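What follows is a predicted protein model with its sequence.
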Amino acid sequence: MQAEAKQVGSWEEADPEQVHRGILPIASLGPLALNIALVIRFWGQWSVVLGVVGILVGNTLLHVLAIEWTARRFSRAAAESVRTLNNVVGISLAGVLTHWSPLVWAVVPYNMVWFYGMDRWVYPRMAFYLVAMNAVALSTGSSVELALAFDLFGISAFLVSQKRAELLRLMLGNAHRQRVELEKAHQEVQQMHQRALERERLSSLGMLAAGVAHEINNPMSFVTSNVNSMLRDMKDEPHLSELMKEYRDDVLPATLDGIKRVNSIVADLRRFARGDPEAHVAFDFDAEVQTALRIAQGQLGHVRVEKELSGVGTVVGRPRQIVQVLVNLLVNAGQATAPGGLVRVTTNRDSHWIFVQVRDTGSGMSEETKRHLFEPFFTTKPEGQGTGLGLSVVHGIVRSHGGRIEVESELGRGTCFTLRLPLVPPLLEYEPSSDGGMRRRPA
């Protein structure tokens, strides 16, 4: 297959002038052979022999000097017009000199086979060549029968050569299309392979994260239990020093708050890293936003984070996927924002839709970047720091929930992603309830 592609490429990329120079030595063999035959035929008639040789040398020099100069200076079409006129003059002189020997007439159809060029002037050049040859030949003593025979032979040869040229163009066109399709298929295979590698890598990272979270969860359970027991025992102890009272009233409660936060992060990480299929369920949307903020906080430590959660309430969807969407947007916002910048998350709803905005004061994006933003494997991050899959996955998840994602951005002025998600994804038998939750639609 690679050999075929290489061969097709050589046909398509061939320089017309190189093709012409490659054909020229072969095309010159016919006139040379006919001139040798003329010399042999008229051997002893030295004036004729010298004349034929002189015409051959003159035509060759004119071709090398004038015709090739015309091709370089103007175009191959102009050079072919000069060559046609040169052939008319040379053959006419040889015909008059040999009283229109059939060997001279044989050159006429031979030249018609080698009419170069695929420009619009090829047929007019052929017509001029044939009319001029016949006019000179018939006016200088050639027989009509001989002229007609070689004219018909030359026209047939010309039409056959043109047909073969058309077939060759068609074959090259088909080869070019096949090459384009092959390259496209090759790119698609490479993309599929890359996606498979990324999925395998992400799956492995998810399993690793779930394992690490599980290992952390076990000792944290002991720590939580022990601190709770210690705090409970200290509360039951009536006689404590001032230092112990400070531990009982301030230090241990703050420690428990920190432990609860660690446990929440571990639980979020375990749930986020699970790779099993997720069904549509009812869930607290703002709680999942809080989960995403906790998971992404490592990428947001250098910026100020503001959140305005308006109590969206219970919705239906795939909560782990929603967290994945929000984590991607928050991480991108953190990476695009300089230290001291702002990342702001807001949520609100109406009777049918949820609206989520993730806004940052980062570097922003150009119009060209925004046009390709959701394409797979498109990334503006340095090599090795991004796969270009994050926002493509985000777009797919949002679309699968029946929603849409919009982006507003300007270079140097930050970026705002707006998610619009339905309270109930399409085709699900749920509807918003009067208390802000969800209920099954009546049959």
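The structure has been received and is ready for your questions. Numbers count the residues shown, from 1 in each chain.

all contacts plus neighbour counts: C-alpha atoms, from now on.
OK.

quick one, what contacts Lys235?
Arg248 (C-alpha atoms under 8 Å, 6 or more residues apart in numbering).

what about Ala147, distance to Gly154?
10 Å (C-alpha to C-alpha, to the nearest Å).

Then Leu389?
The value you get for Leu389 to Gly154, if C-alpha to C-alpha is used, is 64 Å.

of the two, who's got more company?
When Leu389 and Gly154 are compared for neighbours, Gly154 comes out ahead with 23 against 18, by other C-alpha atoms under 10 Å.

thought that one was touching Pro109?
Yes: between Gly154 and Pro109 there is a contact at 3.7 Å, judged by C-alpha atoms under 8 Å.

Let me see the ranges of the strands in the chain.
Secondary structure of the chain by DSSP state E: the strands cover 281-284, 304-309, 314-317, 342-349, 353-360, 404-410, 414-422, 430-432, 438-440.

let's bring in a second one:
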Amino acid sequence: MNAPQDEAGSGLMAQRVRDRLGLFSALGVVCIYFLMVLSIWGQWVSIALLSGTFTFVFVFSIVLELWNSERETRPPRLEVLRLSLEMGAMLIYGKLTSWAVPVWLYLPLNALWSDHSTELRWMRGLLLGQAVVVTAVAVMQGCSILVPLSFILLSLLAQSLLGMRLLLLRHVMDRLSHRHGELARAHADLDRAHERAREQDRLSSLGMLAAGIAHEINNPLSYVKSNVNALYRDLKVRQGQIAPELGEYVDEVLPATLDGIHRIASIVTDLRRFARGEPEPMVEYDLNAEVQVALRMTQGRLHAHCDLEVDLAPELPRMQGRPRQIVQVVINLIVNAAQAMPGHGKIRVSTRQEDGEVLLSVRDTGMGMSPETLSRIFQPFFTTKPLGEGTGMGLAVVHGIVSAHGGRIQVESEPLKGSDFIIRLPRGVPASS
């Protein structure tokens, strides 16, 4: 639950407490009025003055409360005005009734009705000041001090009990708010897990579909490749016997066609290998060759809006690992780099040797990352992409694969200055294998 909801809940709680206390206070005021009238029954002038004062104060308090009904807390100035008016009324009541006991019932009633939802430290002091002034006037007019002292203690007790009740209610509301927040976060986590499951199921289906398509393409492709090869050999053997206009086919058209067929076959082979789901054993592989596989599989996405620069160091040592996973690492880094460039940009893929390690670098000229984003990029399910455009697992998978190969990832990035992912792989077999 967020802060505005917490504040709304606390305000609603305070309003409900005030509504209940308002009803109790109104009934209590009416009862006190009748008790004061009974205490001076027969003194009709005093009863008239008392009734007029009571009616004015009561109506004023009702109007003030209705005006404050939409507010979470009462304005301090109006609260001071109300207490001052109540004090003046008590002085009149006391004078008219010779400080009969019902007059002193206003002290605990005011303590209950005062606004404790606002954390105004002066409120208790104001109530105590009211009691002291009324008590001092009553003693000067001949009232025994024991009576007001008893009701002052009663009002302090009522005020403490109400404060404890409000504190308990606030604690319960905080607990409920915290629990509601936990449930909201759990619900959000379930939604994300559901989206991830759907995404994984879709990726699994796409992998099976890709493997099936690759298999279907491979069969007719093998016939085409065999037939073009046979035609090329026959024309090359009979090059001196064929018509001059067919020489262009032998020298340029058929070699270019065979090269295109080989490229298609390589892409199909890469796709079939990448789509396989069975565990891959640790084998010897050439990092440059796997980078070329990844480039062939992603070139369709790159040519549209970015330039690609490839700088692969010659004579790299052969590595031990899982080639298909290395291809997945390179693909994820290249795709991320392409997505980081909203306009036309440049991606540079390079390999080299350094201090007994083999380095793979994927640098882009995209938007870059802030330090906060940079610190979280390898967290599972963290993504800065819009909803539905990323699962937040790409770089987490890259980190897992590189770690499983005994390597590490170094990232250099600044906002608006692009990013550089540098993967350092050991030349030997990873210790965990």
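Received it, and whenever you're ready, just let me know what you need. Quick caveat, the model's predicted, so the values are computed rather than measured.

Tell me how they score on TM after superposing.
Once superposed, chain against chain, the TM-score is 0.82 (TM-score structural alignment, normalised by the length of structure 2); 421 aligned residues with a C-alpha RMSD of 3.6 Å.

Which residue is the nearest non-sequential neighbour of the counterpart of Ile334 of structure 2 in structure 1?
In structure 1, the residue matched to Ile334 of structure 2 (TM-score structural alignment) is Leu330. Excluding the flanking residues, the one nearest Leu330 of structure 1 by C-alpha to C-alpha, 6 or more residues apart in numbering is Ala296, at 6.5 Å.

Any figure for the gap between the one you found and Thr387 of structure 1?
Applying C-alpha to C-alpha, the value for Ala296 of structure 1 to Thr387 of structure 1 is 18 Å.

Could you do Ser156 of structure 1 as well?
From Ser156 of structure 1 to Thr387 of structure 1 the distance is 62 Å (C-alpha to C-alpha).

swap in Gly44 of structure 1?
Distance check for Gly44 of structure 1 against Thr387 of structure 1: by C-alpha to C-alpha, it reads 85 Å.

would you list every one of the helices in the stretch 251-400 of structure 1?
Counting by DSSP state H, counting those that start in this stretch, the stretch 251-400 of structure 1 has helices at residues 252-273, 285-296, 319-336, 367-371, 390-400.

can I assume Met365 of structure 1 is in contact with Phe417?
No: between Met365 of structure 1 and Phe417 there is no contact under C-alpha under 8 Å: 11.9 Å.

picking up where we left off before, could I get the strands of structure 1 as TSV with mean neighbour count?
Formatted as TSV, the strands of structure 1 follow (neighbours: other C-alpha atoms under 10 Å):
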stretch	mean neighbour count
strand 281-284	16
strand 304-309	15
strand 314-317	24
strand 342-349	19
strand 353-360	21
strand 404-410	16
strand 414-422	21
strand 430-432	19
strand 438-440	16
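
Of all the ones you listed, which one comes closest to Trp114 of structure 1?
strand 404-410 (61.5 Å; C-alpha to C-alpha).

Tell me which of the helices of the stretch 251-400 of structure 1 sits nearest to Val53 of structure 1.
Among the helices of the stretch 251-400 of structure 1, the nearest to Val53 of structure 1 by C-alpha to C-alpha is helix 367-371 (67.8 Å).

one step back: in structure 2, what residue corresponds to the residue nearest to Leu330 of structure 1?
Ala296 of structure 1 maps onto Thr298 in structure 2 when the alignment is built from TM-score structural alignment.

Just give me the neighbour total for its match.
Per other C-alpha under 10 Å, the neighbour tally for Thr298 of structure 2 reads 17.

residues contacting Ser363 of structure 1?
Neighbours of Ser363 of structure 1 in contact, by C-alpha under 8 Å, 6+ apart: Ala336, Thr337, Leu411, Gly412, Arg413, Gly414, Thr415.

so which of those comes closest to Arg21 of structure 1?
Each of the contacts of Ser363 of structure 1 was checked against Arg21 of structure 1 using C-alpha to C-alpha; the closest is Leu411, at 54.2 Å.

The residue nearest to that closest one when sequence neighbours are not counted: what's it in contact with?
In this structure, Leu411 of structure 1 finds its nearest non-sequential neighbour in Gly364, 4.3 Å apart by C-alpha to C-alpha, 6+ apart. Shown in contact with Gly364 of structure 1 (C-alpha under 8 Å, 6+ apart): Ala336, Ser409, Glu410, Leu411, Gly412, Arg413, Gly414, Thr415.

Name the nearest residue to the second one, sequence neighbours excluded.
Excluding its sequence neighbours, the residue lying closest to Ser409 of structure 1 (C-alpha to C-alpha, 6+ apart) is Thr415, at 4.3 Å.

Could you do the first one as well?
Nearest residue to Ala336 of structure 1 in three dimensions, chain neighbours excluded: Gly362, at 5.0 Å (C-alpha to C-alpha, 6+ apart).

related to what we said a few turns ago, check whether the residue nearest to Leu330 of structure 1 really touches Val327, as I assumed.
Yes: using C-alpha under 8 Å, Ala296 of structure 1 is in contact with Val327, at 5.8 Å.

Spatially nearest residue to Gln321 of structure 1, not counting backbone neighbours?
Per C-alpha to C-alpha, 6+ apart, closest to Gln321 of structure 1 is Ile397, 6.8 Å.

Any idea how many residues pack against that neighbour?
18.

roughly how far apart are it and Arg271 of structure 1?
For Ile397 of structure 1, the distance to Arg271 of structure 1 equals 17 Å [C-alpha to C-alpha].

how about the closest residue to Pro108 of structure 2 other than its chain neighbours, what does it touch?
Leaving out its chain neighbours, the residue that sits closest to Pro108 of structure 2 by C-alpha to C-alpha, 6+ apart is Ser155, at 3.8 Å. By C-alpha under 8 Å, 6+ apart, Ser155 of structure 2 lies in contact with Leu107, Pro108, Leu109, Asn110, Ala111, Leu112.
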